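1. sequence? don't have it. structure:
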């Protein structure tokens, strides 16, 4: 089922979403000081390409001071437009019944695009230790 949803996702906009994150990663890596956000954009691009069967968790040890500061800068500089894009495309996907799971997957990407540093994308069948107790 995950494979079918991923293929539908890929055809209905996931490819272009992943491509936009990939291009943003290239731009961030060219502007040397923004390389951490570029690496995070590449990670999100992989997640945007094949989201079903994967989830976002905090990296072991939790986010550090540098990750938190980087995420605050990211929110101020670029994130509002990314969140608006995800909400808009999720709304348009949810218009049809078959698009509802795709809209949920799109909304599932908002937290990692909101604060990309200090996150890891793992398969859902892999056991992980939650940092929330």
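-> Received it, and whenever you're ready, just let me know what you need. On a predicted model such as this, the values are computed, not experimentally measured, just so you know.

2. contacts and neighbour counts: CA atoms only from here.
-> Noted.

3. ranges for the strands of the protein?
-> Along the chain, the segments classed as strands by DSSP state E run 54-58, 119-123.

4. what about versus this one:
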């Protein structure tokens, strides 16, 4: 079921979202200061490619002061707009019964868009 959901997700907008994350990650990595933010964009891009069967969890080592500071910078420098975009798309998709699973994936991406530092992507498959 995850495979079918991922295929439909890619065909109807997931690929475009992932490409946007990857392009922004490459642009952020052009500067030395932006490299950590670029890596987080790549992480979100990988989750945006195949969101079904994956989730983000707080990592054990990601609770330090540096992660908190980087998450605050991320939030004010663009994370709020990314999260609001995922919120709007999630609400639009949840209008129909068929779109609810895809809207829930946007809500999952919204959660990681708020605080990407200190989170890791894990598989929910056994």
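-> Nice, I can see it. Bear in mind the structure is a predicted one, so any value in this text is a computation, not a measurement.

5. TM-score for these two?
-> Scored against TM-score structural alignment, normalised by the length of structure 2, the superposed chains reach a TM-score of 0.94; 126 aligned residues with a Cα RMSD of 1.2 Å.

6. now the strands of structure 1 as TSV including mean neighbour count and distance to residue 15 of structure 1?
-> Converted to TSV, these look like this (neighbours: other Cα atoms under 10 Å; distance: least, Cα to Cα, whole Å):
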stretch	mean neighbour count	distance to residue 15 of structure 1
strand 54-58	17	17
strand 119-123	16	18
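
7. residue 71 of structure 1: which of those strands is closest?
-> Closest approach to residue 71 of structure 1 among those (Cα to Cα): strand 119-123, 10.7 Å.

8. average distance between that closest one and structure 2?
-> Between strand 119-123 of structure 1 and its aligned stretch in structure 2, the superposed structures give an average distance of 0.4 Å (mean Cα distance after the TM-score superposition for structure 1).

9. which residue in structure 2 aligns with residue 59 of structure 1?
-> In structure 2, the residue matched to residue 59 of structure 1 (TM-score structural alignment) is residue 59.

10. got the contact list for its match?
-> Each residue near residue 59 of structure 2 by Cα atoms under 8 Å, 6 or more residues apart in numbering is listed here: 118-120.

11. could you find the closest non-adjacent residue to it?
-> Once its chain neighbours are removed from consideration, residue 59 of structure 2 has its nearest residue in residue 119; the separation is 5.2 Å (Cα to Cα, 6 or more residues apart in numbering).

12. and what of residue 68 of structure 2?
-> residue 117 (7.7 Å).

13. that neighbour maps to what in structure 1?
-> The criterion is TM-score structural alignment: under it, residue 117 of structure 2 has residue 117 as its aligned partner in structure 1.
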